[in-house]
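Colleague: predicted model, plus sequence, below.
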Amino acid sequence: MFVEERVYRLKPGCIPAYFGLYENKGLVPQRRYLKLMLGYYASEIGDLNEVVHLWAHESLDAREENRARMRADADFQAYWQEVRPLIVEQRTRILKPAPFFADTLARMIAVAGA
């Protein structure tokens, strides 16, 4: 199991517009392919104008396959074209849970019904 951390730095003041677009146009097509959302956040203190989202993936191969299918989805493509102008920078990290946390992460995902 791996966790993907994606951080988008947005143009100042664009977090409400970004969240609105995501909720109304991006969430459904993205969840068709990426089913293990661990969280979606906006920065409040520190580096401002950032949106952080976390996704669990069974493997790096599964991540790549699911993301390729998502990028080919017409609904997701339409959403991405609309939201992309709000994004200034993107950072992505793949995180491997510590050995003592892997089982906890798996249980958290199971409880969430993902």
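Modeller: Ah, there it is.

Colleague: from here on, just use CA atoms for contacts and neighbour counts.
Modeller: OK.

Colleague: for the residue of the chain most remote from its centre, give its distance to residue 81.
Modeller: Outermost residue of the chain with respect to the C-alpha centroid, by CA atoms, centre = their mean, is residue 100; its distance is 24.2 Å. Plainly put, residue 100 is 40 Å away from residue 81 if you go by CA to CA, to the nearest Å.

Colleague: centroid-nearest residue for this structure?
Modeller: Centre-most residue of the chain, counting by CA atoms, centre = their mean: residue 53, 4.1 Å.

Colleague: residues touching the spatially closest residue to residue 59 that is not a sequence neighbour, list them.
Modeller: Leaving out its chain neighbours, the residue that sits closest to residue 59 by CA to CA, 6 or more residues apart in numbering is residue 1, at 5.7 Å. The contact partners of residue 1, by CA atoms under 8 Å, 6 or more residues apart in numbering, come to 56, 57, 58, 59, 96, 97, 102.

Colleague: let's go with 7 Å and repeat that
Modeller: Taking CA atoms under 7 Å, 6 or more residues apart in numbering as the contact definition, residue 1 lies against 56, 57, 58, 59.

Colleague: would you show me how to pick out the buried ones of those in ChimeraX?
Modeller: This is the ChimeraX syntax for the buried subset of those, where burial follows 16 or more other CA atoms under 10 Å:
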select :56,57
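
Colleague: okay if I get the contacts of residue 1 as JSON lines plus secondary structure?
Modeller: Below are these laid out as JSON lines (DSSP: H, G, I helix; E, B strand; the rest coil):
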{"residue": "56", "secondary structure": "strand"}
{"residue": "57", "secondary structure": "strand"}
{"residue": "58", "secondary structure": "coil"}
{"residue": "59", "secondary structure": "coil"}
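
Colleague: residue 52 - that's part of a strand, no?
Modeller: Yes - with three-state DSSP as the criterion, residue 52 is part of a strand.

Colleague: what about versus this one:
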Amino acid sequence: MAMQSQVFIRGICRSVRNLQTPFCHQLPGKLSRHSSSTSNGLGKLYELRVYQIWPKDMKPFIELSKEWIHLRTAHSPLIGYWVSEIGGINDVVHIWEYDNLTQRAAVRQALAGDSHWINSYFSKILPMMSRQENMLLQTVGDSSLVQPDLKGVYELDTIKQGAGLKFSSDKGNAKLLGTFQSVLGPTNTGYQLWFHNSLQQAVENQIKGDNSDDQATGGHRRLLIPTPWSPLQ
């Protein structure tokens, strides 16, 4: 069992070989030689989570989250929390930031032992979810994920990568907040988070982006409305 666990951890470390994760350096062998800082110099990891909520439970889910989500944000930074307007029905989408997988494990352990979190919130929302999925991401190039002055709508693009594919760099007057590469989850997949001033402008910016030369081909787009507790508004 110990050998299997070590093999599993080695697999994770190979996937995030550009990240400085303490437990990777503790493993024997050549693994630690590949470690280096990420392109943004911080080595941050981002967990993208998508929950599909039963239609009848969407309103109570939002109400419970608004009341109790502070118990979760006390442990690690929340980048944004949205409800999917188009591109997914009754979905909530959220992105969390971690220094490394060691921090993520510590956060999850702390929450598992927090009876207030479990009894007030977690145990109540579990039956409300029909599906959960998560992906581990790292940023590609520059990112601007802390934007206290924004107020509008957001777009999350999922991009299937292939030979010659370029990430989009222009969508009218939309603001690109971050480009991400999948580390764990869907393979050969990138993500881009955009800001638009309004729903109508999001559609107009999308059409302009589709007519640009560097558009991505293949993937999925979500138009997102921020929840009241989302740092990105």
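Modeller: Okay, I see it. Keep in mind it's a predicted model, so treat the numbers as computed, not measured.

Colleague: residue 116 of the second structure: neighbouring residues, count only.
Modeller: 12 (other CA atoms under 10 Å).

Colleague: helix/strand/coil for it?
Modeller: Put simply, residue 116 of the second structure is helix when judged by three-state DSSP.

Colleague: give the aligned equivalent of it in the first structure.
Modeller: Aligning on TM-score structural alignment places residue 116 of the second structure opposite residue 75 in the first structure.

Colleague: secondary structure element holding the nearest residue to its match once chain neighbours are set aside?
Modeller: Sequence neighbours aside, residue 29 is the residue nearest to residue 75 of the first structure in space, at 6.2 Å (criterion: CA to CA, 6+ apart). Using DSSP states H and E, residue 29 of the first structure maps to helix 27-33.

Colleague: which other helices and strands contact that helix?
Modeller: Packing partners of helix 27-33 of the first structure (3 or more CA pairs under 7 Å, 6 or more residues apart in numbering; DSSP states H and E): helix 60-72, helix 74-83.

Colleague: could those helices be laid out in a markdown table, adding distance to residue 45 of the first structure?
Modeller: Shown next, in a markdown table, are those (distance: least, CA to CA, whole Å):
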| stretch | distance to residue 45 of the first structure |
| --- | --- |
| helix 60-72 | 30 |
| helix 74-83 | 23 |
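
Colleague: out of these, which is closest to residue 108 of the first structure?
Modeller: helix 60-72 (19.0 Å; CA to CA).

Colleague: off-centre distance for the closest one?
Modeller: In terms of CA atoms, centre = their mean, to the nearest Å, the centre of helix 60-72 of the first structure is found 13 Å from the chain centre.

Colleague: so how far is residue 69 of the first structure from the match of residue 116 of the second structure?
Modeller: In terms of CA to CA, residue 75 of the first structure sits 12 Å off from residue 69 of the first structure.

Colleague: ok, which of the helices and strands packed on helix 27-33 of the first structure comes nearest residue 10 of the first structure?
Modeller: Closest of these to residue 10 of the first structure is helix 74-83, at 10.1 Å (criterion: CA to CA).

Colleague: give me the contacts around that closest one.
Modeller: Under CA under 7 Å, 6+ apart, the answer for helix 74-83 of the first structure is 18, 21, 25, 26, 29, 30, 70, 71.

Colleague: show me which of those are buried.
Modeller: Neighbour-count burial within the contacts of helix 74-83 of the first structure applies to 18, 21, 25, 26, 29, 30, 70; the criterion is 16+ other CA under 10 Å.

Colleague: so where in the second structure does whichever strand or helix holds the second one end up aligned?
Modeller: Read it as residue 21 of the first structure. If you go by DSSP H and E, residue 21 of the first structure is part of helix 15-21. The aligned range for helix 15-21 of the first structure in the second structure is 58-64, by TM-score structural alignment.

Colleague: by how much does the matching stretch deviate from the first structure on average?
Modeller: Stretch 58-64 of the second structure, aligned to the first structure and superposed, deviates on average by 1.2 Å (mean CA distance after the TM-score superposition for the first structure).

Colleague: which residues does that stretch contact?
Modeller: Under CA under 7 Å, 6+ apart, the answer for stretch 58-64 of the second structure is 90, 121, 125.

Colleague: redo those residues as CSV? Include distance to residue 153 of the second structure.
Modeller: Shown next, in CSV, are those (distance: CA to CA, whole Å):
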residue, distance to residue 153 of the second structure
90, 17
121, 27
125, 25
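
Colleague: so how far is residue 45 of the first structure from residue 37 of the first structure?
Modeller: From residue 37 of the first structure to residue 45 of the first structure the distance is 23 Å (CA to CA).

Colleague: ok, these two, which is more surrounded?
Modeller: Between residue 37 of the first structure and residue 45, counted using other CA under 10 Å, the more crowded position is residue 37 (18 against 7).

Colleague: what does the more buried one align to in the second structure?
Modeller: So residue 37 of the first structure corresponds to residue 78, using TM-score structural alignment.
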